[in-house]
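**Q** 3D model of this:
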Amino acid sequence: MKPGIHPVYRPVVFRDKVGGLTFLTRSTLVPGRTTEWQDGTTHPVVDVEISSASHPFYTGQSRVMDTAGRVERFHRRYGTQHS
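**A** Modelled structure (predicted):
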C-alpha cells in the first residue's frame, strides 16, 4: 500500500437510534462524537437510522401494500385498452 493516501481504519461504534442496538466494528468514518464501550474504552460513535434491530424485514413487522386499489385506480384513470 502507498503510504499517506489511505484513511485511518479504526474501531467505531454504530448505534441504532430506534432499535437501541449498538455494535463495535471497524470503519474509516470520522464521526464527531464519542461513547464509552462496554469494556471501558472510548470509541467514535455513528448514529444510524435503521439496522437489523429496527428494519421491518428483520423484525417481522412488514406492511402489506394495497396493489389491488392501485390497479383499479389506474384503470379508472386511463381506462382499459385491448389490442
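
**Q** make it CA atoms for all contacts and neighbour counts henceforth
**A** OK.

**Q** which residue is nearest the centroid of the protein?
**A** In the chain, the C-alpha nearest the mean C-alpha coordinate belongs to residue 50, at 3.7 Å (Cα atoms, centre = their mean).

**Q** which residues touch the nearest residue to that residue once chain neighbours are set aside?
**A** Residue nearest to residue 50 in three dimensions, not counting chain neighbours: residue 16, with 6.0 Å by Cα to Cα, 6 or more residues apart in numbering. Counting by Cα atoms under 8 Å, 6 or more residues apart in numbering, residue 16 touches 22, 47, 48, 49, 50, 51, 53, 54.

**Q** returning to what we had before: the residue nearest to the centre of the chain and residue 17 touch, don't they?
**A** Yes - counting by Cα atoms under 8 Å, residue 50 touches residue 17, with 7.4 Å between them.

**Q** To compare with the earlier structure, here is another sequence to fold:
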Amino acid sequence: MKANIHPHYRTVVFHDTSANEYFKVGSTIKTDKEIELEGETFPYITLDVSSKSHPFYTGKQRAASSEGSMARFRHRFGGFLDAKRS
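**A** So this is what the prediction gives:
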C-alpha cells in the first residue's frame, strides 16, 4: 500500500439530536469537535436523523393511501365519464 494516501480511520461518536442517542462507529470523517463519552475522548458529529429517529425505522411512517391513483381519479371525475357515455 502507498503511504500517506489513506484517510485516518478511527472511532467517532455520532449524536442524533432529535432522539438524543449516541452511536460509536468507525469512520474517516473529519471534525474538530470532541466529546468525552464513557471516560474516553472521541471525535464528535451531530446528526438530524438516524435509525433511532427516522420514521421508516421507528415504525411511525405515514401509510400511503390504500386507494390507487386510478381509483381516486374515477372517484373525482367518474360522473363526467359516465355522463359522456350516455
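
**Q** Fetch the TM-score of the aligned pair.
**A** With the length set by TM-score structural alignment, normalised by the length of structure 1, the two chains reach a TM-score of 0.74; 77 aligned residues with a Cα RMSD of 2.5 Å.

**Q** Now residue 29 of structure 2: which helix or strand?
**A** In the assignment (DSSP states H and E), residue 29 of structure 2 maps to no helix and no strand.

**Q** From residue 15 of structure 2, how far out is it?
**A** In this structure, residue 29 of structure 2 and residue 15 of structure 2 are 14 Å apart, going by Cα to Cα, to the nearest Å.

**Q** more crowded one of the two?
**A** Under the criterion of other Cα atoms under 10 Å, the comparison of residue 29 of structure 2 against residue 15 puts residue 15 first, with 19 against 14.

**Q** Over to the more buried one. Which of the three states is it?
**A** strand (DSSP: H, G, I helix; E, B strand; the rest coil).

**Q** Over to residue 23 of structure 1?
**A** strand.

**Q** For the closest residue to residue 57 of structure 2 other than its chain neighbours, identify the helix or strand it belongs to.
**A** Using Cα to Cα, 6+ apart and skipping the chain neighbours, the partner closest in space to residue 57 of structure 2 is residue 51 (5.6 Å). According to DSSP H and E, residue 51 of structure 2 maps onto no helix or strand at all.

**Q** Repeat that for residue 57 of structure 1.
**A** Using DSSP H and E, residue 57 of structure 1 maps to helix 56-59.

**Q** that older thread, for residue 28 of structure 2, see how far away the residue nearest to residue 57 of structure 2 is.
**A** Using Cα to Cα, we find residue 51 of structure 2 at a distance of 20 Å from residue 28 of structure 2.

**Q** swap in residue 64 of structure 2?
**A** Distance, residue 64 of structure 2 to residue 28 of structure 2, using Cα to Cα: 38 Å.

**Q** I figured residue 18 of structure 1 hits residue 49, correct?
**A** Yes - applying Cα under 8 Å, one finds residue 18 of structure 1 in contact with residue 49, separated by 7.0 Å.
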